[in-house]
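K.L.:
Okay, sequence plus prediction incoming.
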Amino acid sequence: MLTLDKIYHAAFILKDVARRTDLIAAPRLSDTSELYLKTENLQVTGSFKVRGAYYKISQLSPEERAKGVIACSAGNHAQGVALAATRMGLRSVVCMPDGAPIMKVESTKRLGAEVCLVKGTYDDAHDRAVELQQETGMTFIHPYDDEQVIAGQGSIGLEILEQLPDVEAVIVPIGGGGLIAGVAFAIKSLRPDVKVYGVQSAGAASMFRAHRDHTYETLDTVDTFADGIAVKTPGELTFELVEKYVDDVITVSEDEIAAAILSLMENQKLVAEGAGAVSVAAALYGKLPIEGKKTVCLISGGNIDVNILSRVINRGLVMSGRKCNLMIALEDKPGQLTRVSEIISGCGANVVSVQYDLGDTNMAITSCFLKLGLETRDALQIEEIKQALTKAGFKLVSERA
């Protein structure tokens, strides 16, 4: 049974292993609430997962240690298990989905684990890990649905209360639920007045649906670039703890997550992965009642795949109104582009790409479509440009990102 004493014991065991990550003020992220960031993206393995994995493995018996450990992970838990096992001199095997970011796979190997790539999703990797555990007798280190793993994650809750004693709300990412279960249990046990909110990607909303319907559920599919929380089935123990200790669970879109990653990079000089940024996305887009409250957003990890980072930044620019594409129907005669350019520059925006389409069968033979890529300040400036073009007699055909 999870107790506050176990969480305090986990914090003691972890004091020389896991960083006591900084809690930093983030005034540029919100005008309506006093935001702080708990920077677990700066943890020794780039995510909070090392806390639960290390504490769980530290409590194994000599017999269990001798057989080694096995785990399943989309990447962050894998690194935590690898680091913990290697430090304690144990063999570790980690099953990961074959679509896991290369960086996470290579980091897991570098930390000393044997990696078994499994075709499919995290849940497929979980099933393969269970099979291997039964074949080998190794100890299975569950990424979230384990009392000692949850206790390790709960040490973050203790740190938040120590670093910001008058905190009023805490926003936590959710995949399988181990992080929020531990954090919520710790915080609600010591400060029941503090609100604890969970956030999931809308494309992997297993705990959101379970919490909404008050029944344990499994999704048919998940679809999100936030691979760290792409979980079809939440934990049974974590679901019970979320039901008891979490005030609400909400979702954010892929575009909102991308915009949050961009905002963290620009305003806080912090790199967060998709799973780590969902808490900030919830705050940025007004998904929770935190106006005027001292609120902590837990950034759970920073291990983003550099291969998709440019795409994430591009989506974030579009979402925040910093980039847009306009298509204008023009009469094909000299001077038209000059007039359009003057209007756009007069509004303070920058044209970064120009393309003429003369072959669309939906337009007159003497006309063309002018496709423009713009760098803009925000959504208001985009609207100003559109109104100015319309006022000058130009017809906006469509706007595509």
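P.N.:
Okay, I see it.

K.L.:
alpha carbons only for contacts and neighbour counts from here, please
P.N.:
Fine.

K.L.:
Next, count neighbours for Glu147.
P.N.:
Look at Glu147: counted by other C-alpha atoms under 10 Å, it has 21 neighbours.

K.L.:
this is the comparison structure:
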Amino acid sequence: MVSQELDYFRAIIQANMEPLAKVTEVSPVTSLEQKLGNHIWLKREDQQPVYSFKLRGAYNKLKQLPKGAQVVTASAGNHAQGVALSASHLGHTARIVMPVTTPEIKVNAVRNLGGEVILHGHHFDAANSYALEIAEKEGAVFVPPFDDKDVIIGQGTIARELMQQLPLLDAVFIPVGGGGLLAGMSIYLKSLRPDIKVIGVEAEDSACLKAAMEAGEPVELERVGSFADGVAVKIIGKETFRLAQKYCDDVITVSSDEICAAMQDIFVSTRAVAEPSGGLSLAGLKKWVSQTGAKGKNLAAILSGANLNFDRLRYVAERTALGEHNEALLAVTIKEEKGSFKSFCKALNGRSITEFNYRYTGPGDAEIFVGVGLRNGETELASLKQELSDKGYSFVDMTNNELAKLHVRYMVGGKPGEQLSERLFRFEFPEYPGALERFLDTLGANWNISLFHYRNHGAATGNVLAAFEVPEQDNAAFSEHLQRLAYAYQEETNNPCYQQFLSSKAHNLAQVANS
């Protein structure tokens, strides 16, 4: 071991987290052990006073400073609370710059822990730049959320406790945002037990470590997803990547649906309600077991946090069945005649219908959007599709279609009664009071909005589905207008789900499926 890594290892051994950060428990995930054929535990960092592991790194960083120090940081969540509590306990003053889009529950939590909150900018990058500006102007100490030696050492103490509690582990699954937790834990685990597998887990839409591993250096993602906001980081830290590259054995990415399913597993076994990033590592563990076929192993995942807005549970519940592969979403053509629905239900061979959307559009064929319960995951889905094909049904599998899951399942039956020159887009925008009104104002009135759908899931980012009447000769001007808006967007005009249920143009299911 080189001296730099040896310094990390020794510092993690010597780091004293008492009395602020507690030694957290390990809990068995009994609901999964028999199902997956492995021994599975959760390291319960949701038990920290701020309900997140972030307290460890912040506390270790601030302990190095003389009493009465002025500290500043930027964060929209768990790091902010860790810095605020640590500063109050150690006699420092802390200013936390948070985006104006930060949910009020998180702002109040920081204030209640003794931190001074400064609301600035509509996204983290703006808040972070302002915090660095304050630190430079006023000589305050900036506390990085992950790419800092003392922060990394603090996070590494989780591995020290875990090895004392479960010394015979075969693999540890660690959530990855900026990489501080993975860096600290991996260097300790591999120094003590080189044979143990260290596996980083990322959200598919925020996979900055995977991108860095492929490029051989940190690279900035164009955009990151908002669901697992605790790990929504565009670029991994330089030092955290250096350590991850050396000590991390593998990186697994998981979908939002798989995270939701893991959150349910955690609740069933522990009655703890994890935040999305808190369920991330267990989702990765489940996927790794499925991919490798591992049996009889001792596996641990880090339940990294439980700071969840309660209203987001609605979204989690909706997506859990899909994450567990217990539900299929299908667009099916049936005859517009008496008894056709009954015949379709019979064709499902006893499977439950979880959702059924239909609206009369005229004689001939009818298009339905249906959710079907599955008992045996993807294997049964393949059987169901074969059975429907054998019975002569035309259909499109929408189970993995994000537009279908996020919007269209709530909008089926909305075809206009006349032909429209329509283009469809998904937009993301910062969510705060008045944000939707501002979004609509920004879109302008140059083109008629012919479709609009919005659902608030209690996240920092709002999601809108909108269609515009754009004559062909206006396409260039419209595209320029979209670029000036500065909102993240994706065109969905050719999405088969839109073409089947919402577009004014007639499309055949088979043509859509092959487009």
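P.N.:
Nice, thanks for sending it over. Everything numeric here is computed off the predicted structure, so don't read it as measured data.

K.L.:
where does the TM-score land?
P.N.:
Remark: TM-score between the superposed chains equals 0.88 [TM-score structural alignment, normalised by the length of the first structure]; 390 aligned residues with a C-alpha RMSD of 2.5 Å.

K.L.:
what sits against the residue positioned nearest the centre of the first structure?
P.N.:
Note on the first structure: the residue nearest the mean C-alpha position is Ala275, at 1.7 Å, using C-alpha atoms, centre = their mean. By C-alpha atoms under 8 Å, 6 or more residues apart in numbering, the residues touching Ala275 of the first structure are 173, 226-229, 300-301.

K.L.:
which residue in the second structure lines up with it?
P.N.:
In the second structure, Ala275 of the first structure lines up with Ser277, judged by TM-score structural alignment.

K.L.:
Helix or strand: which one has that match?
P.N.:
In this assignment (DSSP states H and E), Ser277 of the second structure forms part of helix 276-292.

K.L.:
Nearest residue to the residue nearest to the centre of the first structure in space, ignoring adjacent ones along the chain?
P.N.:
Ala226 (4.8 Å; C-alpha to C-alpha, 6 or more residues apart in numbering).

K.L.:
Number of residues surrounding Arg351 of the second structure?
P.N.:
Neighbour number of Arg351 of the second structure under other C-alpha under 10 Å is 14.

K.L.:
give me the number of residues near the closest residue to it other than its chain neighbours?
P.N.:
Of all residues not flanking Arg351 of the second structure in the chain, Gly373 sits nearest, at 6.1 Å (C-alpha to C-alpha, 6+ apart). Gly373 of the second structure: 23 surrounding residues under other C-alpha under 10 Å.

K.L.:
What separation is there between whatever residue of the second structure lines up with Glu254 of the first structure and Leu42 of the second structure?
P.N.:
Using TM-score structural alignment, the equivalent of Glu254 of the first structure in the second structure is Ser256. Distance of Ser256 of the second structure to Leu42 of the second structure, computed by C-alpha to C-alpha, to the nearest Å: 20 Å.

K.L.:
cool, Val71 of the second structure as well?
P.N.:
Counting by C-alpha to C-alpha - Val71 of the second structure and Leu42 of the second structure are separated by 33 Å.

K.L.:
again with Thr379 of the second structure
P.N.:
According to C-alpha to C-alpha, Thr379 of the second structure and Leu42 of the second structure sit 29 Å apart.

K.L.:
Near Gly68 of the second structure, how many other residues are there?
P.N.:
13.

K.L.:
Three-state assignment for the residue in the second structure sticking out farthest from the centre, please.
P.N.:
Most distant from the centre of the second structure: Lys338, at 44.0 Å, with distances by C-alpha atoms, centre = their mean. Classification of Lys338 of the second structure using DSSP: H, G, I helix; E, B strand; the rest coil returns coil.

K.L.:
Looking for the alignment partner of it in the first structure.
P.N.:
Counting by TM-score structural alignment, the partner of Lys338 of the second structure is Pro334.

K.L.:
check contacts around its match.
P.N.:
Per C-alpha under 8 Å, 6+ apart, neighbours of Pro334 of the first structure: none.

K.L.:
quick one: Leu374 of the first structure is in a helix?
P.N.:
No: looking at Leu374 of the first structure with three-state DSSP, it is strand, so not inside a helix.

K.L.:
How are the strands of the stretch 51-200 of the first structure distributed by residue range?
P.N.:
69-72, 92-97, 114-118, 139-140, 169-173, 195-201 (DSSP state E, counting those that start in this stretch).

K.L.:
quick one: the second one to strand 114-118, angle?
P.N.:
Counting by axes from the mean of the first three to the mean of the last three C-alpha atoms, to 10 degrees, strand 92-97 of the first structure points 20 degrees away from the direction of strand 114-118.
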